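Undergrad: Sharing a sequence plus its predicted fold:
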Amino acid sequence: MTTPRRHASVPHADRHDAFPEVPCGTAVLLLAGSSGRVESQRADLLARHGARVRAIRWFGGMGQRPAPHEVPIELFIDQLDLLRRDADRVAIFGTSFGAEAALVTASLHPVDATVAVAPSSVVWAGLTDGDWSSHWTSRGTPLPAVSFDPSWVSSTVPPEYRSLYEASIDRAPDAAAAAAIRTEYITGVVVLIAGGDDRVWPSGQFAAEISARRSAHGRETTVVTHPAAGHRMVLPGETVAAGGVTMERGGSPSADAELGALAWPQIVHALDLRA
């Protein structure tokens, strides 16, 4: 078990702060996925529309966990609390593993809006030095997580991991139920964005599960999908992201941009941006 720690400070090398010329009153904590990048391009885009944005590296940085493995949720909570000092509203915006982090954080700590791109409905396991454990800890305790199917072997080059995630849930439905993110506890606005051709994991299915879970508890959710888009979304004004872990992500630059165009009005509304 890890020891509870506070993580209010993120070194300048591991963050990018973007400030609007005309503030809209919303501050956004921006999280990338398994690439480990600092989402500076997206932060600057949101700032041009009025948001004060802090994009952070949340693993692999100075003083951070080396991989998505037992990352303290307090890291994100502390950053949100800092942002709230200077904003009327705070939001958390994440992609892939960052979307998982955003949803878990918002289920444990009040935020005004959550935007999750290529989300997961459950917490997943991560690996460091041969040790499997949850992606996240809360107050030093690893959250329940779904472990991977050890018999899975990729049949493609580069690998498509969607079938791994599907098989891992199918083989352990009780573990998946225990690891479900308690999204019904999220009180603010929730926007989920998913591509139908996502080959990393079944984000469209996950988005539908999150929406159904919240609906069963009287919570509204906005879901934006595009059948031909993949794991990444390209917003209007963004260029296609490069780098990250080598894998097949699905979609195409045009379809991913179409998903971004569909999602943009919902993001503007959720974050109260200046269109």
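TA: Sure, I can see it.
Undergrad: going forward, measure contacts between C-alpha atoms and count neighbours the same way
TA: Noted.
Undergrad: all helices of the stretch 151-275 of the chain, in order?
TA: 162-171, 173-178, 203-216, 253-271 (DSSP state H, counting those that start in this stretch).
Undergrad: Give the other helices and strands that the longest one contacts.
TA: Translated: helix 253-271. Contact partners of helix 253-271 among helices and strands, from 3 or more CA pairs under 8 Å, 6 or more residues apart in numbering; DSSP states H and E: strand 113-117, strand 189-195, strand 222-226.
Undergrad: Just want the angle from that helix to strand 222-226.
TA: With axes from the mean of the first three to the mean of the last three CA atoms, to 10 degrees defining the directions, helix 253-271 sits at 170 degrees from strand 222-226.
Undergrad: and the angle for helix 253-271 with strand 189-195?
TA: Calculated by the same axes, to 10 degrees, helix 253-271 forms an angle of 180 degrees with strand 189-195.
Undergrad: Report the inter-axis angle for helix 253-271 versus strand 113-117.
TA: In this structure, helix 253-271 runs at an angle of 170 degrees to strand 113-117, with the same axes, to 10 degrees as the basis.
Undergrad: chain center to helix 253-271, what's the gap?
TA: Going by CA atoms, centre = their mean, to the nearest Å, the spacing between the C-alpha centre of helix 253-271 and its chain's C-alpha centre is 16 Å.
Undergrad: what comes up buried for stretch 209-223?
TA: Counting neighbours by 16 or more other CA atoms under 10 Å, one finds that the buried residues in stretch 209-223 are Glu209, Ile210, Ser211, Ala212, Arg213, Arg214, Arg219, Glu220, Thr221, Thr222, Val223.
Undergrad: Next one for the comparison:
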Amino acid sequence: MITTELTDPIGVRVTPDRPGGTAVLVLAGSSGRVETGRAELLARSGAIAESIRWFGGPGQQPGPWEVPLELFQARVSELRTLADRVVIMGTSFGAEAALITAAHTPEVDAVIAFAPTDVVWAGIRPDGGQTSHWTLAGAALPYLPFVEDWRPDTDPPAYRELYRTSWERAAPERRAAATIPVERIPQILLVAGGDDRVWPSADHGHRIAERRRTAGLDTMIISAPDAGHRTVLPGEPVATGGQTMARGGTPESDAALGEQAWPKITALLGLDGAVFHVT
């Protein structure tokens, strides 16, 4: 494998000795990390894999709010010159970025979303104000705001009920405007833990699948009731860092969900000769 350090934006690209024709853009969540380990895992299986820092780097937003989708679209265009297919793989906020980018970028062939969301959520500015996570052509995309009266009742805090309550209380028209148009994406694979305590990713995943089903599209959801927010793929180091919060699951259940998901991931990426299909 050949590892190339990227500088604009900061990141890494790992190229296998024999690329299999698919390139993957890997996006972390609120940790902001460059997912080097996951990129290396994918490259060992035959994909060109790139992971970038999408906030907190030079010239970028200091946090995950009003991040331009053009940042991701530029990486997709670059990867398209290197491979026949481009897939975006994201976790949590990175899954949100993957889905909303793919919905606005015809060059994206598929999305693999770990702990997904079906709507765009608010980002919190340093002054405490709420704004969209994303912009497109300089304009903030519609988003769901957080309710103001919620307080955590655990230490570390579990934010699942904040997201659930904010979704339930949102005006229908605002919820509709913030909904990610996932029916524009050719293929989607979702991985969600039923014990996700960050946000109700399994609920979000089922809403994505239902929206696509209405549009005549299939969606694969891989889930486990005892897994949490962070799925661990086979041979992948356990992620650490990010904001202090309850994420649910256990190291064993999170790794078991990764074992369950991995064959479907490699099939979607075309890395093992298998044909990806929804069962």
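TA: In hand now; what should we look at? Values in this document were obtained by computation on a predicted structure and should not be read as measured data.
Undergrad: got TSV for the helices and strands packed on helix 253-271 of structure 1, with distance to Arg54 of structure 1 too?
TA: As requested, these are arranged in TSV below (distance: least, CA to CA, whole Å):
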stretch	distance to Arg54 of structure 1
strand 113-117	15
strand 189-195	19
strand 222-226	24
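Undergrad: on that earlier part again, nearest to Glu100 of structure 1, of the buried residues of stretch 209-223 of structure 1?
TA: Nearest to Glu100 of structure 1 out of the buried residues of stretch 209-223 of structure 1 is Ile210 (CA to CA; 11.4 Å).
Undergrad: Now do the same for that closest one: its match in structure 2.
TA: Matched by TM-score structural alignment, Ile210 of structure 1 corresponds to Ile208 in structure 2.
Undergrad: Measure how buried the residue nearest to its match when sequence neighbours are not counted is and give me the count.
TA: In space, Ile208 of structure 2 comes closest to Asp118 once its chain neighbours are excluded; the distance is 5.7 Å by CA to CA, 6 or more residues apart in numbering. Burial of Asp118 of structure 2, expressed as a neighbour count using other CA atoms under 10 Å, amounts to 23.
Undergrad: out of the helices of the stretch 151-275 of structure 1, nearest to Thr141 of structure 1?
TA: With CA to CA, the closest approach to Thr141 of structure 1 among the helices of the stretch 151-275 of structure 1 belongs to helix 173-178: 14.8 Å.
Undergrad: and that closest one, which residues are buried?
TA: Buried residues in helix 173-178 of structure 1, counted by 16+ other CA under 10 Å: Ala175, Ala176.
Undergrad: Might you report the residue contacts of the match of Ile210 of structure 1?
TA: Thr117, Asp118, Val182 (CA atoms under 8 Å, 6 or more residues apart in numbering).
Undergrad: Redo the buried residues of stretch 209-223 of structure 1 as JSON lines? Include distance to Val191 of structure 1.
TA: As requested, these are exported to JSON lines (distance: CA to CA, whole Å):
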{"residue": "Glu209", "distance to Val191 of structure 1": "13"}
{"residue": "Ile210", "distance to Val191 of structure 1": "11"}
{"residue": "Ser211", "distance to Val191 of structure 1": "10"}
{"residue": "Ala212", "distance to Val191 of structure 1": "13"}
{"residue": "Arg213", "distance to Val191 of structure 1": "14"}
{"residue": "Arg214", "distance to Val191 of structure 1": "12"}
{"residue": "Arg219", "distance to Val191 of structure 1": "12"}
{"residue": "Glu220", "distance to Val191 of structure 1": "9"}
{"residue": "Thr221", "distance to Val191 of structure 1": "6"}
{"residue": "Thr222", "distance to Val191 of structure 1": "5"}
{"residue": "Val223", "distance to Val191 of structure 1": "6"}
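Undergrad: Closest to Ile73 of structure 1 out of the residues you listed?
TA: Distance ranking of those against Ile73 of structure 1, using CA to CA, places Ile210 first at 19.7 Å.
Undergrad: Okay then, goodbye and thanks.
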